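Colleague: Here is a sequence together with a model predicted from it:
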Amino acid sequence: MTGFETSNLIYNHRIMAAAFTKSKLKPPLLIVFLCHKIKSNILTSTRNCHQEKYNNRRCR
């Protein structure tokens, strides 16, 4: 990840945080969205890990 991408990520989080504090209706949606993103990332990484283990087992 480049410095530009990192600063862009931080900027996006700031915008989200601002939207979060301004509105009382949007936070639940924002939380659900963020949780979903985090969950999907975790699921993808664990799936990849399991796949690697499975492949290694098959090779031996």
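Modeller: Thanks, I have it. Residues are numbered from 1 along each chain as shown.

Colleague: Only C-alpha atoms from now on, for both contacts and neighbour counts.
Modeller: Will do.

Colleague: list the contacts for residue 48?
Modeller: Listed by C-alpha atoms under 8 Å, 6 or more residues apart in numbering, residue 48 has no contact partners.

Colleague: ok, which stretches of this protein are helices?
Modeller: Under the criterion DSSP state H, the chain contains helices at 3-22, 26-59.

Colleague: Distance check, residue 58 against residue 46.
Modeller: 18 Å (C-alpha to C-alpha, to the nearest Å).

Colleague: Which of those two has more residues huddled nearby?
Modeller: Relative neighbour count places residue 46 above the other of residue 58 and residue 46, with 12 against 8, counting by other C-alpha atoms under 10 Å.

Colleague: separation between that one and residue 31?
Modeller: With the distance defined as C-alpha to C-alpha, residue 46 ends up 22 Å from residue 31.

Colleague: A further structure is provided below for comparison with the first:
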Amino acid sequence: MCLLVEPSLFEKTELGDFQAINDPKTTLSELDKSAQERMYLKLVEEIERITSSCN
């Protein structure tokens, strides 16, 4: 799971095969502060979901 912070060529690299938590066309740096906070929350929730299924 990736969180794309700045615009990049993510989709054109081998990493592009991995799912990003955010849309590669809308990176964290392009969001306002409240949208960034929601993205962090989404990431934490996804990490919790994945780790809870491992227990």
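Modeller: Noted; the coordinates are in hand. No experiment lies behind these values; they were computed from the predicted model shown.

Colleague: tm score of chain vs chain?
Modeller: Here the TM-score of the superposed chains, computed with TM-score structural alignment, normalised by the length of structure 2 as the reference length, equals 0.52; 40 aligned residues with a C-alpha RMSD of 3.0 Å.

Colleague: Near the aligned residue in structure 2 for residue 29 of structure 1, how many other residues are there?
Modeller: Matched by TM-score structural alignment, residue 29 of structure 1 corresponds to residue 38 in structure 2. Other residues near residue 38 of structure 2 come to 11 when the count uses other C-alpha under 10 Å.

Colleague: And for the one 5 residues further on?
Modeller: Burial of residue 43 of structure 2, expressed as a neighbour count using other C-alpha under 10 Å, amounts to 18.

Colleague: Run a quick neighbour tally on the closest residue to it other than its chain neighbours.
Modeller: For residue 43 of structure 2, ignoring the flanking residues on the chain, the nearest one in space by C-alpha to C-alpha, 6 or more residues apart in numbering is residue 21 at 6.5 Å. Residue 21 of structure 2 has 16 neighbours, counted by other C-alpha under 10 Å.

Colleague: ok, so what distance separates residue 21 of structure 2 from residue 46 of structure 2?
Modeller: When distances are taken as C-alpha to C-alpha, residue 21 of structure 2 and residue 46 of structure 2 turn out to be 8 Å apart.

Colleague: Return the residue of structure 1 aligned against residue 17 of structure 2.
Modeller: Applying TM-score structural alignment, one finds that residue 17 of structure 2 aligns to residue 8 in structure 1.

Colleague: measure its match to residue 14 of structure 1 for me?
Modeller: With distances taken as C-alpha to C-alpha, residue 8 of structure 1 is found 10 Å from residue 14 of structure 1.
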